[in-house]
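[1] Let's see this in three dimensions:
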Amino acid sequence: MHPPHDLALLLARFQFAFTVGVHIIFPAFSIGLAAYLAVLEGLWLKTERSVFLDLYRYWIKIFSIVFGMGVVSGLVMSYEFGTNWSIFSQKAGPITGVLLSYEVMTAFFLEAGFLGVMLFGMNKVGRGLHFAATCCVSVGTLISMTWILSSNSWMQTPQGYSIDPATGRFMPEDWLAIIFNPSFPFRLIHMGLAAFLSVAFIVGATAAWHMLKARREGRNTSEAVRVMFSMAMWMAAIVAPVQIMAGDAHGLNTLKYQPAKIAAMEGDWETESHAPEMLFGIPNMQTERTDYALKVPLLGSLILTHSLDGKVPGLKDFPKDQRPPSPVIFFSFRIMVGLGMLMALVGFWSLWLRHKKTLFSNTAFHWVALCMAPAGFLALLCGWVTTEVGRQPWTVYGLLRTSESVSPVALSSIAVTMTAFVVVYVLVFGSGIGILVRLLGHAPDQNEHDASPDHASDIMATRMHPGLIDASSDNKGH
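    You can find the predicted model right below:
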């Protein structure tokens, strides 16, 4: 069979980028929110303050929807590996397939096993057991992230393999080297912090919205909203600077193992010491230069090598057919870094306001926190674009090209499925996000006990047989 046309390859790549781009939001949301729920329940058990229970019951409704959308959106990618990327699955499957199966056998079973207890067991099991279930679900999300990032990181920095000369398949030789490949620790920490930071800004924006609404309506902000906002801002103030340091360490690792990606990210064409930092420009792959460049002397070497005379690679060091598309990742990287800096500034600002005792009364800061709601997820998406597009033209870096990984599928078939995915995703996930926005629009102290997942069966019974609840209420009265 003949390989697909270049346009079919591009569309297959775009289809996977679209589906994984939608999907990654929900697991990241689940990872951060599950940890937040575990903290809330732990604080409730330790302090007996009902405000933490109210917040737990408020956010667990959001978690249940986000978790469900994450599972649904992830199923599609499994099919795409077989339909659009069968050659990659055949050659890399002995390694990536095993790692992904570990994710199912450990993380998914752990999450699924305790999710029901977490959602519906508050009034049916003891407090300790319910807290253990919440912790298990949170740990399950982290284990899931670990296996998926191990698989993806192996594709970035492959280790511990041999290539079968007869079939061209990657065969595992050293599983520890495969799992703990050179980029894995850095990417695991970077992704985990990104998930926590993204959720912190969603929580903070939700609280900011309710504080602004309360001020507009001339009433006091509830304790639950203030506690929620305070916790979110503590997380932003602590995690954002740590994330910047983690990103710097990740950059040093990428310079060592994927120098072409660094050159494309920086828009550098010539290898040089005492390299400047390109703040802005438009990389031109045809003329091999960056137009309209705005540079800061010496800063490139200092950032990338921690030395003023460090050597920074240029794209001309690499063959033209092995260069990542610099214009894409040049801007995606800068958007990610810019948003990271903004999140850190918001965190520092919150510390100053906390010191001045105006954290809950500064309207300007609340508007900023509200506008920063999507910042974490936008930065996360830009980071993944930088990582994955920067790996091109390889699926397994330096070993297996993307053009050699795609299935021999007709352009028309990919176009039809791409159109169907876009329509279905807009309808399904657009509706899901709409539901989330409506739920977040209600303050966390409005009848949370009655609206908790434990009462889902009562709600369903009321809708089916309204007289059942009325009769039970009369009996209780007697």
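[2] Going by C-alpha atoms from here, please, whenever you check contacts or count neighbours.
    OK.
[3] Quick one: the strands in the stretch 201-350 of the chain, in order.
    Ranges of strands in the stretch 201-350 of the chain, per DSSP state E, counting those that start in this stretch, are 277-284, 289-296.
[4] relative to strand 277-284, how tilted is the last one?
    By that I understand strand 289-296. 170 degrees (axes from the mean of the first three to the mean of the last three CA atoms, to 10 degrees).
[5] of the strands of the stretch 201-350 of the chain, which approaches Val346 most closely?
    Across these, Val346 has its closest neighbour in strand 277-284 (21.9 Å, CA to CA).
[6] wait, which of the strands of the stretch 201-350 of the chain is closest to Val337?
    strand 277-284 (11.2 Å).
[7] So which residues make contact with the closest one?
    For strand 277-284, the surrounding residues in contact (CA atoms under 8 Å, 6 or more residues apart in numbering) are 266-267, 289-301, 326-327, 330.
[8] Which SSE is immediately downstream of the lengthiest helix in the chain?
    When the chain is parsed with DSSP state H, its longest helix is helix 6-47. Note on helix 6-47: by DSSP states H and E, the next helix or strand toward the C-terminus is helix 50-83.
[9] buried ones in that next one?
    Neighbour counts over helix 50-83 (16 or more other CA atoms under 10 Å) mark 51-67, 69-70, 73-74, 77, 80-81, 83 as buried.
[10] structure for this one too, so we can compare:
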Amino acid sequence: MSPSETALILARAQFAFTISFHFIFPAFSIGLASYLAVLEGLWLWTGRQAFLDLFRYWVKIFAIAFAMGVVSGIVMSYQFGTNWSVFSDKAGPVIGPLMAYEVLTAFFLEAGFLGVMLFGTNKVGKGLHFVATLMVATGTLISATWIISVNSWMQTPGGWAMNAQGQFVPADWWAIVFNASFPYRLVHTVIAAYLTTALVVGGVSAWHIIKRHDTPQVRIAFSMAMWMATLVAPIQLLAGDQHGLNTLEHQPIKVLAMEGDFEPSPNGAPLVLFGIPSNADGRVNYKIEIPKAGSLILKHDPNAPLKGLKDYPRDQWPPVVIVFWSFRVMVGLGMLMIALGAFSLVQRLRGKLYDRGLLHRFALVMGPAGFVAVIAGWVTTEVGRQPWVIYGLLRTADAVSPIATPGVTGSLIAFVIVYFSVYAAGTLYLLRLMAKPPHDNESDPSEGPIRSAGITPAPAKLGGEA
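    The predicted model follows:
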């Protein structure tokens, strides 16, 4: 392997490492912000103290997760200039404004109202405080919208032209922002964030029920989380199906890698359940498959013909084994989410939702499943796009900075050490907060662990998830 190839792999590994850490926190804070808005709205509507107690309990956790998401996003963004300067130069006229729109909308909306939400409970009226919470929740969704638009444009570029300097420049902003895959990716990502939050809330509540700390607040939180799993997990399955059909249309090689379809199937493709894909061999070894089920899923017709990876040049194949297995991790966890929701519905109808037993152990184990699923989905999306950084237009190898291997190696090692120390400490602190059950008359956030964690009422210093 040449030094330039080694530097490319290390640069990709560094970006993958930092964005994996970063993605965990927005996936949680997007859903949690909306959950907080629902809790405060229910408190204002019903007057029940339990909803206010839950709001105060989870807003402390939101503050820490939000802060870690902001910091990790800022660090990650510097890599565009250090490791991916060629990409920044060529795609900057398109990517730059989209990122700026995220700052001008989500950044200021979140920063402007975050301080009121965290520290204004006893300083502003109930209505204004609820508006602040809604604005923070809206800001996280707007932030997700712009970031997904950027990534979707890299997956399905549209509305661009090439100038004399070889740069991608905007020709139609509507076609850039609302590109072919954008709506499918946005829906799939936001639902994933909501499910991630629901599983965390459900897992924490299940832990306290198992430990016989099942206060009224714990029971309410567990019930709400299980309703989310029951109703939204099947919707995510449908959203994923539509997203898959869109990807098959615009990025067929990625879908074929996900399915492990090396050979063309003129009379209906099988569904490869398990196996060991090999780019070198051009096949899936030791595979277990269901005849024609692949065409049934991808074409909704068991006899529909389907191309194989061998219909495309080998230099356009992604690393199939990674895409194949990351996709199965995501889908497998999605099916377990549906199973958890169905199980909780059965127990609810039997009047045994809060009876300690298998359901609560299942919910506890599934607590971190949303994070694993979103990372697996990101790996499927990004590795499946390879060897392109802008699909079909700019190869990843042509987008990297002219950097030396020792420089990338040193910065990667530094990132690993710092991230594992700093974010491990932050995660442990979050777990400490979650280890205590919500209780009656939960303290105001400004008097609790937010201040002790070093977060002071200066929201202008915080921004949206980059």
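[11] Return the distance of the longest helix of the first structure from the chain's centre.
    5 Å (CA atoms, centre = their mean, to the nearest Å).
[12] Neighbours of the aligned partner of Asn179 of the second structure in the first structure, how many?
    Taking TM-score structural alignment, Asn179 of the second structure has Asn181 as its aligned residue in the first structure. Neighbour count of Asn181 of the first structure, defined by other CA atoms under 10 Å: 20.
[13] so Asn181 of the first structure sits in a helix?
    No - counting by DSSP: H, G, I helix; E, B strand; the rest coil, Asn181 of the first structure is not found in a helix; it is coil.
[14] ok so, going back, let's see the PyMOL selection covering just the buried ones among the contacts of strand 277-284 of the first structure.
    Buried subset of these, written as a PyMOL selection, criterion 16+ other CA under 10 Å:
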select buried, resi 266+267+289+290+298+299+300+301+326+327+330
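[15] what does the helix or strand hosting Val169 of the second structure correspond to over in the first structure?
    Using DSSP H and E, Val169 of the second structure maps to strand 168-170. Per TM-score structural alignment, the counterpart of strand 168-170 of the second structure in the first structure is residues 170-172.
[16] Equivalent analysis for stretch 195-206 of the second structure, please.
    With TM-score structural alignment as the criterion, stretch 195-206 of the second structure aligns to 197-208.
[17] So what does Leu381 of the first structure match up with in the second structure?
    In the second structure, Leu381 of the first structure lands on Ile375 (TM-score structural alignment).
[18] From Trp269 of the first structure, how far off is Leu11 of the first structure?
    The gap separating Leu11 of the first structure from Trp269 of the first structure is 29 Å, by CA to CA, to the nearest Å.
[19] Who has more neighbours out of these two?
    Neighbours per residue, other CA under 10 Å: of Leu11 of the first structure and Trp269, the larger number sits with Trp269, 21 against 17.
[20] if you skip the residues just before and after it, what's nearest to that one?
    The shortest distance from Trp269 of the first structure to any non-neighbouring residue, by CA to CA, 6 or more residues apart in numbering, is to Gly314 (4.1 Å).
[21] In the second structure, what sits opposite the one you found in the alignment?
    Using TM-score structural alignment, Gly314 of the first structure pairs with Gly308 in the second structure.
[22] unless I'm mixing things up, that match is touching Met258, no?
    No - the pair Gly308 of the second structure / Met258 is not scored as a contact, 11.5 Å apart, by CA atoms under 8 Å.
[23] Regarding Trp129 of the first structure, which helix or strand does it belong to?
    Not Trp; residue 129 of the first structure is Leu. Leu129 of the first structure belongs to helix 127-156, assigned by DSSP H and E.
[24] That helix vs the second structure, average offset?
    In this overlay with the second structure, the average offset of helix 127-156 of the first structure from its partner residues is 0.2 Å by mean CA distance after the TM-score superposition for the first structure.
[25] Quick one: list the elements packing against that helix.
    helix 6-47, helix 86-103, helix 109-120, helix 175-179, helix 184-216, strand 394-396 (3 or more CA pairs under 8 Å, 6 or more residues apart in numbering; DSSP states H and E).
[26] give me that answer again for 7 Å
    helix 6-47, helix 86-103, helix 109-120, helix 184-216, strand 394-396 (3 or more CA pairs under 7 Å, 6 or more residues apart in numbering; DSSP states H and E).
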